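In: sequence unavailable; structure follows:
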């Protein structure tokens, strides 16, 4: 009798364990990356996209300018709103920036209900900075390497819209796999 009860308990556990463990609502990392790609592709489908960087770095400028694919993996797309000055930062130069960013999963093109985060709309917030191409300090990696890309092509005082996928986004958010649309203005250090 006891052997039968033990056997029945084992059978019941064997039936319950797969049912409990297969009821996961979370997505795999690969599924999250697929969702991110679909979201970015949808956003870009509503805009003009140029897949090559101009040889002379003469980008079209303005709110109707195309989004340029800035890397071979398609992790960064840039729309130039203002090319800035002729002075460009060099490696290890301190570049200050002000930004607004929008989560592309909830962003609606042309909507007034998009809610950004960032420091551009409130001048009481301290501006943030990075040292160009220096990933040894936290300030340069905190927002990811994607936001540094425009400074390789544009001058100080440039303003861009930037689509940044999670792989080159903020280090604290890489695992969340959230693409962002940034509006960023870059400034030279006055120090």
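Out: Yep, that arrived. None of these values were measured; they are calculated from a predicted model.
In: C-alpha only now, for contacts and for neighbours.
Out: Noted.
In: tell me the contacts of the most centrally placed residue in the chain?
Out: By C-alpha atoms, centre = their mean, the mean C-alpha position of the chain lies nearest to residue 164, the distance being 3.0 Å. Residue 164 sits next to 75-77, 146-147, 179-182 when contact means C-alpha atoms under 8 Å, 6 or more residues apart in numbering.
In: restricted to helices, list the residues you listed.
Out: Counting by DSSP state H, those place none of their members in helices.
In: now the helices for this protein?
Out: Going by DSSP H, the chain shows helices at 2-21, 29-45, 138-141.
In: out of the ones you listed, which comes closest to residue 125?
Out: With C-alpha to C-alpha, the closest approach to residue 125 among those belongs to helix 138-141: 15.8 Å.
In: once you drop chain neighbours, what's closest to residue 184?
Out: residue 99 (4.3 Å; C-alpha to C-alpha, 6 or more residues apart in numbering).
In: surely that neighbour and residue 181 touch.
Out: No. In this structure, residue 99 is not within contact of residue 181 by C-alpha atoms under 8 Å, at 10.1 Å.
In: filter the contacts of residue 164 down to the ones in strands?
Out: Counting by DSSP state E, the part of the contacts of residue 164 found in strands is 76-77, 180-182.
In: adding distance to residue 110, write those residues out as CSV.
Out: Output for these, formatted as CSV (distance: C-alpha to C-alpha, whole Å):
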residue, distance to residue 110
76, 21
77, 19
180, 16
181, 13
182, 15
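In: against that first model, consider the following:
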């Protein structure tokens, strides 16, 4: 009986080891996901003008052919300014509720599917849906923190009623999606009030 139990235990151990080894070889590591995110982001930016620094006078080139500015030191967020708003007379205030409409595109899908942008999620054109909201620079509220850090960064440099395209890597993106390690391209319009 002891011999049979020992045999069964050994058989189960070998089976478990084989199962673990085969499942490990099929899983993608976090490091692999970060590399895929970097490749997709770099491939997208390779087709754009890129400025690695914010203009010293904070006067951004604007329009759909404007460069993407790296707006955080680690390269997690890049911003193309479509409309800068009026920063001097209309800056967002700390803890002010800011509303926004957006469309976002999965850059990994773009990269793997022949460079075709497909809408991943949007509230931009459906006026029956509410605009999204956060309190500017107040990450203590779950509704603000849920959107991540990257979506608020443009308001550090532009007027409250601005329009931008943003590339946001996962670490600065929607907090519930960080583990998926997917970069997104956003088209965002910000507002003081709900529209």
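Out: Done, it's in. The model shown is predicted, which means the values in this text are computed figures rather than measured ones.
In: report the TM-score for the pair.
Out: In this superposition the chains share a TM-score of 0.89, using TM-score structural alignment, normalised by the length of the first structure; 189 aligned residues with a C-alpha RMSD of 2.1 Å.
In: of the contacts of residue 164 of the first structure, closest to residue 122 of the first structure?
Out: Out of the contacts of residue 164 of the first structure, the member with the shortest distance to residue 122 of the first structure (by C-alpha to C-alpha) is residue 182, at 15.7 Å.
In: on that earlier part again, which of the helices of the first structure sits closest to residue 118 of the first structure?
Out: helix 138-141 (15.2 Å).
In: please enumerate the strands of the first structure.
Out: Applying DSSP E to the first structure gives strands spanning 49-50, 67-69, 76-82, 94-103, 117-118, 128-131, 159-164, 180-188.
In: most packed of the ones you listed?
Out: The highest average neighbour count among those, using mean count of other C-alpha atoms under 10 Å, belongs to strand 159-164 at a mean of 26.
In: residue 185 of the second structure: what's its closest spatial neighbour, skipping adjacent residues?
Out: residue 167 is the one closest to residue 185 of the second structure (C-alpha to C-alpha, 6+ apart), at 4.5 Å.
In: count of residues packed around the equivalent of residue 18 of the first structure over in the second structure?
Out: Matched to the second structure by TM-score structural alignment, residue 18 of the first structure sits across from residue 17. For residue 17 of the second structure, the number of neighbouring residues by other C-alpha atoms under 10 Å comes to 12.
In: swap in residue 152 of the second structure?
Out: For residue 152 of the second structure, using other C-alpha under 10 Å, the count is 18.
In: and the one 4 residues further on, by the same measure?
Out: Applying the criterion other C-alpha under 10 Å, we find 15 residues in the vicinity of residue 156 of the second structure.
In: any idea how far the alignment partner in the first structure of it is from residue 167 of the first structure?
Out: When the first structure is aligned by TM-score structural alignment, residue 156 of the second structure is paired with residue 152. From residue 152 of the first structure across to residue 167 of the first structure, the span is 19 Å (C-alpha to C-alpha, to the nearest Å).
In: ok, residue 155 of the first structure next?
Out: In terms of C-alpha to C-alpha, residue 155 of the first structure sits 25 Å off from residue 167 of the first structure.
In: so where in the second structure does stretch 164-181 of the first structure end up aligned?
Out: So stretch 164-181 of the first structure sits over residues 168-185 in the second structure, by TM-score structural alignment.
In: nearest spatial neighbour of residue 133 of the first structure, chain-adjacent residues omitted?
Out: In space, and not counting its chain neighbours, residue 133 of the first structure is closest to residue 91: 5.7 Å by C-alpha to C-alpha, 6+ apart.
In: which ones are touching the equivalent of that neighbour over in the second structure?
Out: Aligned by TM-score structural alignment, residue 91 of the first structure pairs with residue 94 of the second structure. Residue 94 of the second structure makes contact with 135-138, according to C-alpha under 8 Å, 6+ apart.
In: residues contacting the closest residue to residue 80 of the first structure other than its chain neighbours?
Out: The shortest distance from residue 80 of the first structure to any non-neighbouring residue, by C-alpha to C-alpha, 6+ apart, is to residue 160 (4.6 Å). By C-alpha under 8 Å, 6+ apart, the contact list for residue 160 of the first structure reads 78-82, 150, 182-185.
In: let me have the residues you listed in JSON lines, extended by distance to residue 173 of the first structure.
Out: Converted to JSON lines, the contacts of residue 160 of the first structure look like this (distance: C-alpha to C-alpha, whole Å):
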{"residue": "78", "distance to residue 173 of the first structure": "20"}
{"residue": "79", "distance to residue 173 of the first structure": "23"}
{"residue": "80", "distance to residue 173 of the first structure": "25"}
{"residue": "81", "distance to residue 173 of the first structure": "26"}
{"residue": "82", "distance to residue 173 of the first structure": "28"}
{"residue": "150", "distance to residue 173 of the first structure": "21"}
{"residue": "182", "distance to residue 173 of the first structure": "15"}
{"residue": "183", "distance to residue 173 of the first structure": "18"}
{"residue": "184", "distance to residue 173 of the first structure": "19"}
{"residue": "185", "distance to residue 173 of the first structure": "22"}
